[in-house]
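Asks: Kindly return the folded structure for what I paste below:
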Amino acid sequence: MKSFIQKGDVLTFTAPYAIASGAPFKVGALVAIAVTAAAAGAAVEGKLEGVFSLPKVSPQVWAVGDKIYWDDAAQLMTNVTGGTLVGAATESAINASTTGTVYLDGAVR
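Replies: A predicted model of the protein is given here:
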């Protein structure tokens, strides 16, 4: 197919800030997970789809299937609306946990 460019599950971005490998970040309407570490302003590959263990707001309880949002100011995942919707929880998470398991579906919202 002549119009196909790439699969699209991994894209190259300009890092909006220093990012550790495996950390989530947001560029425009896209939330991605850094494949490698990158300095602010450097090129970074970001994975847009898959299931990841990600940093979450710790005083929250998540149920399987909860909608999960990216809070760019806190740089944490949350089940409270107001951030960028990124996907859904694939495992329950207890109140004191600092990470949660999230399915990122790569959709632009």
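Asks: Every contact and neighbour count from this point should use C-alpha atoms.
Replies: Fine.
Asks: Who are the contact partners of the closest residue to Ser92 other than its chain neighbours?
Replies: Nearest non-adjacent residue to Ser92, counting by CA to CA, 6 or more residues apart in numbering: Ala63, 4.4 Å away. Going by CA atoms under 8 Å, 6 or more residues apart in numbering, Ala63 touches 89, 91-93.
Asks: May I see the ChimeraX selection of the buried members of those residues?
Replies: Typed into ChimeraX, the line below selects the buried ones among the contacts of Ala63, using 16 or more other CA atoms under 10 Å:
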select :89,91,93
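Asks: here's the other one to compare against:
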Amino acid sequence: MKNYTQKGDVITVAAPAAVTSGKLVVIGSLVGVAQKDAANGADVPIVTEGVIRYAKVSALAIAVGDKVYYDSTNDQLNKTASGNTLVGIAVVPAANPSPTVEFKLGATTV
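Replies: Model prediction:
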């Protein structure tokens, strides 16, 4: 196909700030996880599909199916939409307390 450019599960973008491998990268509505460290403006491949384990608010229980939001100030996930970015849906329950949650990367419309 002449207009196909890439698979889409990993997309190379200009880093919006210095990024560290394994950290979330949010550019508008595009959300992914950095595959490598990159300086501000440098090309960085980000994973845009799959299940990711990421830091969460420790004192927060998250159930399978809960929407998870990224709090960029504290670099962790929570269930609070206000002021945060929707990044996916929990696929494994995370107890209170626990340090991480596994979530399917990608926004949801439900």
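Asks: before we move on, back to that, next step: the contacts of Ala63 of structure 1 restricted to strands.
Replies: Ala89 (DSSP state E).
Asks: hey, where'd the strands end up in structure 1?
Replies: 10-14, 24-27, 30-34, 43-47, 49-55, 67-71, 76-78, 84-89, 99-105.
Asks: average gap between the fifth one and structure 2?
Replies: So that's strand 49-55 of structure 1. For strand 49-55 of structure 1, the mean distance to aligned residues of structure 2 following superposition is 0.7 Å (mean CA distance after the TM-score superposition for structure 1).
Asks: what's that strand packed up against?
Replies: strand 76-78, strand 99-105 (3 or more CA pairs under 8 Å, 6 or more residues apart in numbering; DSSP states H and E).
Asks: switch the cut-off to 10 Å
Replies: Under the contact criterion of 3 or more CA pairs under 10 Å, 6 or more residues apart in numbering; DSSP states H and E, strand 49-55 of structure 1 touches strand 24-27, strand 30-34, strand 76-78, strand 84-89, strand 99-105.
Asks: Now that strand: buried residues?
Replies: Under 16+ other CA under 10 Å, the buried positions of strand 49-55 of structure 1 are 49, 52-55.
Asks: which residues touch Gly50 of structure 2?
Replies: Shown in contact with Gly50 of structure 2 (CA atoms under 10 Å, 6 or more residues apart in numbering): 9, 32, 88, 103-106.
Asks: just the strands of structure 1: most buried one?
Replies: strand 76-78 (a mean of 25; mean count of other CA atoms under 10 Å).
Asks: That one against structure 2, how far on average?
Replies: Relative to structure 2, strand 76-78 of structure 1 is 1.5 Å off (mean CA distance after the TM-score superposition for structure 1).
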